[in-house]
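**Student:** kindly return the folded structure for what I paste below:
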Amino acid sequence: MPSSGAFFASSWSGGKDGCFARWVSSQSGAKPACLLTMLKEGEQRTSAHGLHQDVLQAQADCLGTPIIFGSAGFGGYEQGLKKALATAIDEYSVSHLAFGDIDLDAHKDWYDRILEETAIQTCYPLWHYDRKQLLKDMFSAGQETMIVSVKNESLDQSFLGQILTPSLADEIEAKGICPTGEEGDFHSLVINGPDFKQPLSVKKADIWQDDWGHSVLELSPA
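**Tutor:** Okay, the predicted model is just below:
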């Protein structure tokens, strides 16, 4: 957890875990300075969620927080991330980068190694948070989340565009899928929450297929 008064950036995909980690950190007294999103090189989309840069910019505007967009191609992620982090330090005096990871050790170890070579410390406000309790706390805090991508072998396209509610989480769990999506079975976009200045409005368009077996709902700012 960032220390009270520290300026922190949030590792940002637009999804529920990173957004809630930002909220939890700010509740401890740390100061959210900016969001940091890595895009695919030559494109204006995130890799995992397939979200367009315009949607993430609109989301950042709803939060009243600046967003830094880095980019990286195959094999160049570390260099691209470090460049974006240098911007966060120079422009926003950031000392920590907050992640929404819960219990994936390999992911945590990888980022810890990368950031050891920078002036920024990693922090994981949701680390070892009970998954079911995490969802309950998100709902209680008023975080509103839309499902925007599903793994085809796990969930069908009918889940795309739905708001994650307790009843929908139960439906997902009944299919043998973790309702938090921590195994990558679905990805999300937060459209409202306790730290939003106003809700994010989006327009839904076509569904397309990414290169990793996911159906992705095309969105744009409304």
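**Student:** going forward, measure contacts between C-alpha atoms and count neighbours the same way
**Tutor:** Fine.
**Student:** so His49, which of the three states?
**Tutor:** coil (DSSP: H, G, I helix; E, B strand; the rest coil).
**Student:** give me the nearest residue to it, chain neighbours excluded.
**Tutor:** For His49, ignoring the flanking residues on the chain, the nearest one in space by Cα to Cα, 6 or more residues apart in numbering is His187 at 5.9 Å.
**Student:** so that neighbour sits against Ile147, correct?
**Tutor:** Yes: the pair His187 / Ile147 is scored as a contact, 6.0 Å apart, by Cα atoms under 8 Å.
**Student:** neighbour count: those two, which is higher?
**Tutor:** His187 (26 against 22; other Cα atoms under 10 Å).
**Student:** how much space between that one and Met146?
**Tutor:** Counting by Cα to Cα, to the nearest Å, the gap from His187 to Met146 is 9 Å.
**Student:** if we can go back for a sec, quick one, what contacts the residue nearest to His49?
**Tutor:** Applying Cα atoms under 8 Å, 6 or more residues apart in numbering to His187 gives the contacts 15, 48-49, 147-150, 181.
**Student:** longest strand anywhere in the protein?
**Tutor:** Across the chain, the longest stretch assigned as strand under DSSP state E is strand 31-40.
**Student:** quick one: list the elements packing against that strand.
**Tutor:** strand 7-11, helix 16-27, strand 67-72, helix 77-92 (3 or more Cα pairs under 8 Å, 6 or more residues apart in numbering; DSSP states H and E).
**Student:** which strands and helices lie in contact with the third one?
**Tutor:** If I follow you right, that is strand 67-72. strand 31-40, helix 77-92.
**Student:** got the contact list for the first one?
**Tutor:** Pointing back at strand 31-40 there. Taking Cα under 8 Å, 6+ apart as the rule, strand 31-40 contacts 4-13, 22, 25-26, 45-47, 53, 60, 65-73, 80-81, 84-85, 88, 92, 94.
**Student:** just the contacts of His187 now: which is nearest Tyr111?
**Tutor:** Comparing the contacts of His187 against Tyr111 with Cα to Cα places Ala48 closest, at 16.5 Å.
**Student:** quick one: contacts for the closest one?
**Tutor:** Ala48 touches His187, counting by Cα under 8 Å, 6+ apart.
**Student:** Leu200 should be in a helix, yeah?
**Tutor:** No: counting by three-state DSSP, Leu200 is not part of a helix but coil.
**Student:** let me see the contact set for it.
**Tutor:** For Leu200, counting by Cα under 8 Å, 6+ apart, the contacting residues are 58-59, 62, 191-192, 221.
**Student:** for the comparison step, fold the sequence that follows:
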Amino acid sequence: MEKIYASLISGGKDSVYATYLAIKSGINVVYGVNVIPKRDDSYMFHYPNAHLAPVITEAIGLKPVILEVSGEKEREVTELRDFLRDLHVHGIIAGALASKYQKERLERICKELNIELYAPLWGRDPIEHLKDIISAGFKVIIVGVYGLGLEDLLGVEIDENVIERLAYISRRYGIHIAGEGGEFETLVTDGPIFRRRIIIESYNIRKGLSWAYMIINKYKVIEK
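**Tutor:** The predicted model follows:
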């Protein structure tokens, strides 16, 4: 019997790219687990535009399974564990790149459930990681900014020039160049594993003194 995997898909660049690498390596990815936190300050999961994660999962061709969590530290980890126990998969795929907090908790979940963790991005050089995503053909939009120097990048598609800009901002302000510290969040609208692409038609912007994010309220899904 072929092993069944579920990918933790937030709709951001890392979770989608990890899913791509898993599929490319021959892993049988069946589900996309879309975790939607009730709080915008979740330690583990993306909040902005979480409602689009199932749309992206379906566009990739996976079956979306939606989990709403409290967004409270540690409690949300337990909620994910209990959900995965009932899903009966052999392993999960995660886009953890440098966050020890995230990876350690996912490892703990997998150990408790006796399932495998596939985290192909872990420890990668962040600049090369961003370049790999773009060169593979993914369309990645920055939909949330939470750090100094990033304000002008809201709504911008990541390309080579943007990567250079992020490298400069990283050197100047000390942010993680790939946003692993929560400095910015992304949304993937197209890529080589997408059967359909997503077009953003309208959005609102919510902002504070040092942060801003897009709230996408209208989009369409187009066959490729």
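**Student:** I'd like the TM-score for the two structures, please.
**Tutor:** TM-score of the superposed chains, computed with TM-score structural alignment, normalised by the length of structure 1, equals 0.84; 210 aligned residues with a Cα RMSD of 2.5 Å.
**Student:** pick out the most distant pair among the contacts of Leu200 of structure 1.
**Tutor:** Asn192 and Pro221 (13.8 Å).
**Student:** who's more crowded, these two?
**Tutor:** Set Asn192 of structure 1 next to Pro221 and count neighbours by other Cα under 10 Å: Asn192 wins out with 21 against 15.
**Student:** mind checking what the more buried one lines up with in structure 2?
**Tutor:** In structure 2, Asn192 of structure 1 lines up with Asp190, judged by TM-score structural alignment.
**Student:** I figured that match was touching Val221, is that so?
**Tutor:** No: in this structure Asp190 of structure 2 lies outside contact range of Val221 using Cα under 8 Å: 10.2 Å.
**Student:** ok, which stretches of structure 2 are helices?
**Tutor:** Applying DSSP state H to structure 2 gives helices spanning 13-24, 53-60, 75-87, 100-113, 126-135, 160-173.
**Student:** nearest to Asn204 of structure 2, out of these?
**Tutor:** Nearest of the helices of structure 2 (Cα to Cα): helix 53-60, 18.0 Å.
**Student:** which strands and helices sit next to the closest one?
**Tutor:** Helix 53-60 of structure 2 packs on strand 29-37, strand 63-69, strand 196-207, going by 3+ Cα pairs under 8 Å, 6+ apart.
**Student:** any idea which of those strands is most buried?
**Tutor:** strand 29-37 (a mean of 24; mean count of other Cα atoms under 10 Å).
**Student:** which bit of structure 1 covers that strand?
**Tutor:** Using TM-score structural alignment, strand 29-37 of structure 2 pairs with 32-40 in structure 1.
**Student:** now do the contacts for the alignment partner in structure 1 of Ser202 of structure 2.
**Tutor:** Under the alignment (TM-score structural alignment), Ser202 of structure 2 pairs with Lys204 of structure 1. The contact partners of Lys204 of structure 1, by Cα under 8 Å, 6+ apart, come to 161, 217-220.
**Student:** right, and the helices and strands packed on helix 53-60 of structure 2 - which one's nearest Ala119 of structure 2?
**Tutor:** strand 29-37 (13.5 Å).
**Student:** after superposing, tell me the mean distance of the closest one to structure 1.
**Tutor:** Once fitted to structure 1, strand 29-37 of structure 2 is off its aligned match by 1.3 Å on average (mean Cα distance after the TM-score superposition for structure 1).
**Student:** isn't Ile199 of structure 2 up against Glu223?
**Tutor:** No: assessed by Cα under 8 Å, Ile199 of structure 2 is found out of contact with Glu223, at 10.9 Å.
**Student:** thinking again about what came up before, out of the contacts of His187 of structure 1, flag the one nearest to Leu115 of structure 1.
**Tutor:** Of the contacts of His187 of structure 1, the one sitting nearest to Leu115 of structure 1 (Cα to Cα) turns out to be Ala48, at 20.9 Å.
**Student:** that closest one maps to what in structure 2?
**Tutor:** So, by TM-score structural alignment, Ala48 of structure 1 is matched to His46.
**Student:** okay, its match and Glu164 of structure 2: tell me how far apart.
**Tutor:** In terms of Cα to Cα, His46 of structure 2 sits 25 Å off from Glu164 of structure 2.
**Student:** what of Ala96 of structure 2?
**Tutor:** 22 Å.
**Student:** and Ile198 of structure 2, by the same measure?
**Tutor:** 26 Å.
**Student:** tell me, how many residues neighbour Ile158 of structure 2?
**Tutor:** 22.
**Student:** excluding covalently adjacent residues, which one is nearest to the alignment partner in structure 1 of it?
**Tutor:** Per TM-score structural alignment, the equivalent position to Ile158 of structure 2 in structure 1 is Leu164. Spatially, and ignoring its direct neighbours in sequence, Leu164 of structure 1 is nearest to Thr145 (5.6 Å; Cα to Cα, 6+ apart).
**Student:** ok, now which ones touch the aligned residue in structure 2 for the one you found?
**Tutor:** Aligning on TM-score structural alignment places Thr145 of structure 1 opposite Val140 in structure 2. Contact analysis of Val140 of structure 2 by Cα under 8 Å, 6+ apart lists 12-13, 134, 157-158, 186-190.
**Student:** in strands, which of these fall?
**Tutor:** 186-190.
**Student:** format these as TSV; extra columns: distance to Arg171 of structure 2.
**Tutor:** Compiled in TSV, these are given as follows (distance: Cα to Cα, whole Å):
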residue	distance to Arg171 of structure 2
Thr186	21
Leu187	24
Val188	26
Thr189	29
Asp190	30
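**Student:** so how do I select the buried members of those residues in ChimeraX?
**Tutor:** Restricted to buried positions by 16 or more other Cα atoms under 10 Å, the ChimeraX selection for these reads:
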select :186,187,188,189,190
